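1. any chance you can model this:
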Amino acid sequence: MYKKILGCVGEYKKYTILTPLVMIGEVIMEILIPFVMASMIDKGILGDGGISYIVKMGALMVVMALISLNFGRMGAKFGAKAGMGFAKNLRKTMFDKVQDFSFANVDKYSTSSLITRLTTDVTNTQNAFMMIIRMAARAPVMLIGATIMAVIINRSLSVVFLVAVPLLGIALGIILVKAHPRFVAMLGLYDRMNGDVQENLTGIRVVKAFVREPQEIKKFEASADAVRKAQIFAEKLIILNGPIMQLSMYGCMIAILWFGGNMVIDGQFELGQLSSFISYISQILISLMLISMIFIMVVISRASMTRIYEVLSEEIDLTDTGADKELKVADGSIEFKNVSFSYSRDKENTTLSGANFTIKPGETIGIIGGTGSSKTTLVQLIPRLYDVLSGEILVGGRNVKDYTLEHLRSEVAMVLQKNVLFSGTIIDNLRWGNKEATKEEIMEACKAAQAHDFISAFPEGYDTWLGQGGVNVSGGQKQRLCIARALLKNPKIIILDDSTSAVDTATDKKIRDALKSKLKNTTTIIIAQRISSVSEADRVLVLDDGEVNAFDTPKALMETNAIYKEVYESQQKGA
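-> I've put the predicted structure just below:
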């Protein structure tokens, strides 16, 4: 796990290496300063060195302090560059990984969880990384250096902190073991809270329409309070580290002042040596506190790193392995050969079972069926958004797995059931279909999708800014923009997944007529709830409970298929 995450240091290795090196330089100066100070007291103030010796030693201490300060400044600068660069690379690596996720991979994680992992978890890991590269070298070097100096000054007095260190280690070990699971639970509650926020903000219009603000506020308060309690539960164990360290530090100080003071009185110890010894003891205890803080930060971030590693190590189930990188889709023909599919990959729990049918290039195919009949599931298998459980799907006469995902999906345009637009202008959103599209091509596609008129009515026209998710256009306008975006791909297969449900029947008819004239050689698949949307299709596929019930012309289905006839008659009553 650590190797994979630390691999994101990348081009910031130089700063990662320089940071501990300059921190060691700072520590060396800090260790030498008490030694010089002891000499200044014993020889300059209490001895016969005089004022000149005091001035000389004082000047040396100032120079050493300035050198230490400069090393500290460089350590802070290099550490910040290394830490922020590491976080940038880690976020990018995670985001790139998520972009490679198949629909099945995305289904494993909630959106709020992925957002938390890309933000809070990366920040926790970044903070731990910065502390480690700055303190992991500084604290041990200070601990070892100060211990050596303290032992050199007075070996017998050094026994005091040699007793305290093991006790501190035991206390710290207990805290670390107990704290980790608490932070794991806390981050899980963060995910839930972020999920509540995302859900509320996405559906804010529904919340207001149903006057559910008080209930949503209570729901959020409950989530936030759960996070607060989890934080307190985790932190109240971690904060014990501070009092334990302080108790040890002041206990050692009292013991040293007592025993050391008596030794000074008895003439066994110089006053300057006692002063420097106290400084070294302080450095030893401070370094121990820093080491404990490092471990605590690692505990806090370990839960975050585990969650990050889960994303980075996620096995992508859709890859180009075995695909012919030069193979292109020849035409829009589609063939399902005994295709079965299960979201859980369980043969005993299939969503689609034994689908067999063939679609010729350029045909217009309608798909109807009741809710849960697997209409959307079936069409998502064509551009290989999911892989089949068994059987095979041929597009252009070849198995979809023979194509690279890029080549296959570039020839299959899909207008999903849930229409999604992105922040930016209308023309920016439309160019998702073809980034090289000219203004004339864009306008032609919008006219076919019956979107040109309402776009032209906006003061800024095609340069109108769309808010996140296209909040400033209606549902029907969204659908027409998404259809225009798909048309700009000029695909061999276009799939409209109930994508005209928010437009009136007259506009729906105009869109279908325009598609028929514009996409003469393109295979068109229309999933619809309205029978009128598929009544002019070449053939209609009827799905029932995940199985192909019938596949024939609308006229033939009216005579032979009970499901099609029932839907037709229920929708045409009173027409």
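
2. can we go C-alpha only for contacts and neighbour counts from here?
-> Noted.

3. name the nearest residue to Val412, sequence neighbours excluded.
-> For Val412, ignoring the flanking residues on the chain, the nearest one in space by CA to CA, 6 or more residues apart in numbering is Ile493 at 4.8 Å.

4. look up how far Ala139 lies from that neighbour.
-> Using CA to CA, to the nearest Å, Ile493 is found at 64 Å from Ala139.

5. looking at the two, which is more packed in?
-> Between Ile493 and Ala139, counted using other CA atoms under 10 Å, Ile493 has the larger neighbour count: 29 against 26.

6. for Ala445, see how far away that one is.
-> Separation of Ile493 from Ala445 (CA to CA): 16 Å.

7. same thing with Ile256?
-> From Ile256 to Ala445 the distance is 85 Å (CA to CA).

8. how about the strand or helix carrying Ile494: buried residues?
-> For Ile494, the host element (DSSP states H and E) is strand 493-497. Along strand 493-497, these residues count as buried under the neighbour rule (16 or more other CA atoms under 10 Å): Ile493, Ile494, Ile495, Leu496, Asp497.

9. buried set for the helix or strand just after that strand?
-> Moving toward the C-terminus from strand 493-497, the next helix or strand (DSSP H and E) is helix 505-518. Residues Thr507, Asp508, Lys509, Ile511, Arg512, Ala514, Leu515, Lys516 are the ones in helix 505-518 that count as buried (16+ other CA under 10 Å).

10. show me what helix 505-518 is in contact with.
-> When contacts are defined by CA atoms under 8 Å, 6 or more residues apart in numbering, helix 505-518 is touched by residues Ala448, Ala449, Gln450, Thr500, Ser533.

11. hmm, try it at 7 Å
-> Outside of helix 505-518, the residues within contact range by CA atoms under 7 Å, 6 or more residues apart in numbering are Ala448, Ala449, Gln450, Thr500.

12. next up, for comparison:
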Amino acid sequence: MIFGKNINKYYSKYWYLFVLGFFFLIVVDIFQLFIPMIIGQMITALGDDIDSFISMELSFLNGWFKFDLGYVLLVIGIITIVMFVGRIGWRMSLNTISRNVECDMRSEMFAHVEDLSVSWFSKEKVGGLMAYFTNDLEDIKMCFQQGLIYLADIIFLGSGALLFMFTTHWALALVCMIPVVAMGVSMYLIMKGETGLWNDVSQSFQDLSDMTQESISGLSVIKAFVREGREMKRFSDLNGKNKLASIRYYRFSQKFGNCWINILIYSTVSVILLVGGYFAFAPSLQIPGIPSSAMSTPSQAAGTLASFLGYFDSLIWPLQAITMLIELMSKGKAALNRVDRLYDAPIDIVDSKELSSGSKVKGFLEFNNFSFSYPDEPEKKVLSGISFSIKPGESLGIVGRTGAGKSALVSSLLKLYNIPRGMISIDGKDINDWYGKDLRDSIGFVSQEAFLFSDTIKGNIIYGKSDATMDEIRTATKFADVDSNIMEMPDKYETVVGERGKTVSGGQRQRISMARAVLRNPSVLILDDSVSAVDALTEKEILANIKSQIDRTTIVISSRLSAIENLDHILVLDMGQMVGFGTHNELLKSCSVYQKLYELQMLEKEIR
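-> As a prediction, this is how the structure comes out:
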């Protein structure tokens, strides 16, 4: 059982299952302890003579319950049935808790990850992030599943066995407490060591997961550069580190956990036999303060020892469960610490509760002395002093060298970063006064990396509008000039594109992504270098379709001037600064950076 700020709520949420599970466990543990009592009394009676054995009367709990020997089989049968039903009951209850907690935590973690800002993902790797949802949650689940069972048996079966041991022969039980106390001290020290070692195992596995995911994603690049050997060495090194960390953990666990506990357990058995034998066979030797009345006759001694060993046998499992519980708690605590770090990752963009949702963007965009830095590098200005505006229905092209800040500029419109007040207004309202989901619902964004899900082409296109009709879908694909390509495929719109859309060409991925954005009929359409992989004829067709949409504000980022030269406005960026704003013809006269880009592309065209 583990506790923490992100897990304590589940104890109260599923309290009824805890109560039910522990009730069944207590019943099973209590009835389990009746068996040694019956056996001990039967051995005592059998040691006297057969007549006394047949006529004996068994008693429980100092005579509270009494019955003749003839009912022993019936009583044992009842005990067996009760234990059988009880085991089913606690397993169903406690296993249900563990599955519910795992499911709830996974859903909460996923929801939290979805709310995290893009700057957080720039520092995290997918492989390591997946470890939170797999290994770490599995360790936490096991704490609730097996851990609760171990804990209940330690508390109820262990304390019950000790109670019966002290009731049977308190002096012998007291002697047995010496190794048991030593065991408790050992457990505390072992747990501290195991937690630190398991942290090392978890971190090494995360590093291995990061590298594996990255290598598989970039397999085509690895093969193109013939770097399979290098990647295999990296994998082997990280795999080796994970193996060594695991070996260190399990060596420590076995050496100081299971082995040491087993030594203490069997030492206690030896103490029982040695001291119990002393009381049984040397009653004349008296040790001050230790009575021998419980073993006054050989038959009574045999019965007492049999019961005592039976109780201690019931105590062995709780003692062994201590080591297993410590191992589970060590793993669970380490996993919870890692999950807490995920929960503690700040959600940078939080809409004010005073904002009302449901507003629709019309498309009037205004930047006023806009400056921007990425959160992880606040001292480095990506953009500075950007001021311009475009009206609803107008089109804007953005051009500039690599690293000029083009993508950062359009990303700011999606409210993915915190923007100081007064720098960006949409429809005359500061961007901070807009509900984030309303903005993103009104803006169709097609990024540089056209991402497709492992689904059909139709499934990818309707991702943002699941109730779209086939006519609406084909209208969007015709706008992106990809409908004819899709219809040539064997399964047409039901063609499965594979993971990340690898079974279609780069140009088709871009145009399918564009159709997905257009299908939502956004007020603002942003194409972030989204026609770079298409041929000139297709590009011309798409740009003509863009110009025909007079009721939509469109922003096109492109490194090719041919893609933007006919748009209403063109913004030129250089080293994070705005160096030109106007039409194509105006910029050819007034902007040296634009002139150089134009001349360079004309030269490239002539060379071809």
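
13. TM between them?
-> Between these two chains, after superposing, the TM-score reads 0.95 (TM-score structural alignment, normalised by the length of the first structure); 574 aligned residues with a CA RMSD of 2.0 Å.

14. ok, back up a step: to which residue of the second structure is the residue nearest to Val412 of the first structure aligned?
-> Under the alignment (TM-score structural alignment), Ile493 of the first structure maps onto Val524 of the second structure.

15. for Glu314 of the first structure, same thing?
-> Applying TM-score structural alignment, one finds that Glu314 of the first structure aligns to Ala345 in the second structure.

16. and if you look at Gly424 of the first structure?
-> Aligned counterpart of Gly424 of the first structure in the second structure: Asp455 (TM-score structural alignment).

17. aligned to Met305 of the first structure, what sits in the second structure?
-> When the structures are aligned by TM-score structural alignment, the residue of the second structure matched to Met305 of the first structure is Leu336.

18. quick one: the residue nearest to Val412 of the first structure and Ser410 touch, right?
-> No. Ile493 of the first structure is beyond contact range of Ser410, at 9.7 Å (criterion: CA atoms under 7 Å).

19. need the nearest residue in space to the most centrally placed residue in the first structure, chain neighbours excluded.
-> In the first structure, the centroid-proximal residue (CA atoms, centre = their mean) is Leu118; its distance is 3.1 Å. Distances taken as CA to CA, 6+ apart place Arg91 nearest to Leu118 of the first structure, at 5.9 Å, with adjacent residues excluded.

20. please look at the one you found and Thr120 and confirm they touch.
-> No. Contact criterion CA under 7 Å: Arg91 of the first structure and Thr120 do not qualify, at 10.9 Å.

21. look at those two and report which has more neighbours.
-> Legend: neighbour count by other CA under 10 Å for Arg91 of the first structure and Thr120, higher for Arg91 (20 against 15).

22. before we move on, back to that, so who does the match of Ile493 of the first structure touch?
-> Contacts were defined as CA under 7 Å, 6+ apart; by that measure Val524 of the second structure touches Gly363, Ser442, Ile443, Gly444, Arg552, Thr553, Thr554.

23. verify the stated contact: the first one with Ser395.
-> What that stands for is Gly363 of the second structure. No. With contact taken as CA under 7 Å, Gly363 of the second structure and Ser395 are classed as non-touching, separated by 10.4 Å.

24. what's the overlap in contacts for these two?
-> In terms of CA under 7 Å, 6+ apart, Gly363 of the second structure and Ser395 are both contacted by the residues Thr553.

25. run a quick neighbour tally on Asp266 of the first structure.
-> Number of residues near Asp266 of the first structure (other CA under 10 Å) recorded here: 10.

26. aligned to it, what sits in the second structure?
-> Under the alignment (TM-score structural alignment), Asp266 of the first structure pairs with Ala282 in the second structure.

27. looks to me like Leu327 of the first structure is in a strand.
-> No. Secondary structure of Leu327 of the first structure, determined by DSSP: H, G, I helix; E, B strand; the rest coil: coil, with no strand assignment.

28. excluding chain neighbours, what is closest to it?
-> The spatially closest residue to Leu327 of the first structure, leaving aside those adjacent along the chain, is Tyr403, at 6.0 Å (CA to CA, 6+ apart).

29. which part of the first structure matches the longest helix seen in the second structure?
-> When the second structure is scanned for its longest helix (criterion: DSSP state H), the result is helix 158-217. Mapping helix 158-217 of the second structure onto the first structure (TM-score structural alignment) gives residues 143-202.

30. that older thread, give me every residue that touches the match of Gly424 of the first structure.
-> With CA under 7 Å, 6+ apart, Asp455 of the second structure has these contacts: Val496, Val497, Gly498.

31. make a markdown table out of those residues and add secondary structure.
-> What follows is the contacts of Asp455 of the second structure, written out as a markdown table (three-state DSSP):
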| residue | secondary structure |
| --- | --- |
| Val496 | strand |
| Val497 | coil |
| Gly498 | coil |
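
32. using the three-state scheme, assign Ala302 of the second structure.
-> Each residue gets one of three states, and Ala302 of the second structure gets helix by three-state DSSP.

33. can you tell me how far it sits from Met470 of the second structure?
-> 86 Å.

34. and those two? Which one has more around it.
-> Summary of the neighbour comparison: Ala302 of the second structure and Met470, criterion other CA under 10 Å, with Ala302 having more neighbours (20 against 12).

35. pull the contacting residues for that one.
-> Taking CA under 7 Å, 6+ apart as the criterion, Ala302 of the second structure is in contact with Ile43, Thr44.

36. aligned partner of Phe95 of the first structure in the second structure?
-> Structural alignment (TM-score structural alignment) places Phe95 of the first structure against Phe110 in the second structure.

37. now the helices for the stretch 451-575 of the first structure?
-> Across the stretch 451-575 of the first structure, reading from the start of the chain, the helices by DSSP state H, counting those that start in this stretch fall at 452-457, 475-487, 505-518, 554-560, 562-572.

38. mind putting those into JSON lines with distance to Gly397 of the first structure?
-> As requested, the helices of the stretch 451-575 of the first structure are arranged in JSON lines below (distance: least, CA to CA, whole Å):
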{"stretch": "helix 452-457", "distance to Gly397 of the first structure": "36"}
{"stretch": "helix 475-487", "distance to Gly397 of the first structure": "23"}
{"stretch": "helix 505-518", "distance to Gly397 of the first structure": "23"}
{"stretch": "helix 554-560", "distance to Gly397 of the first structure": "26"}
{"stretch": "helix 562-572", "distance to Gly397 of the first structure": "30"}
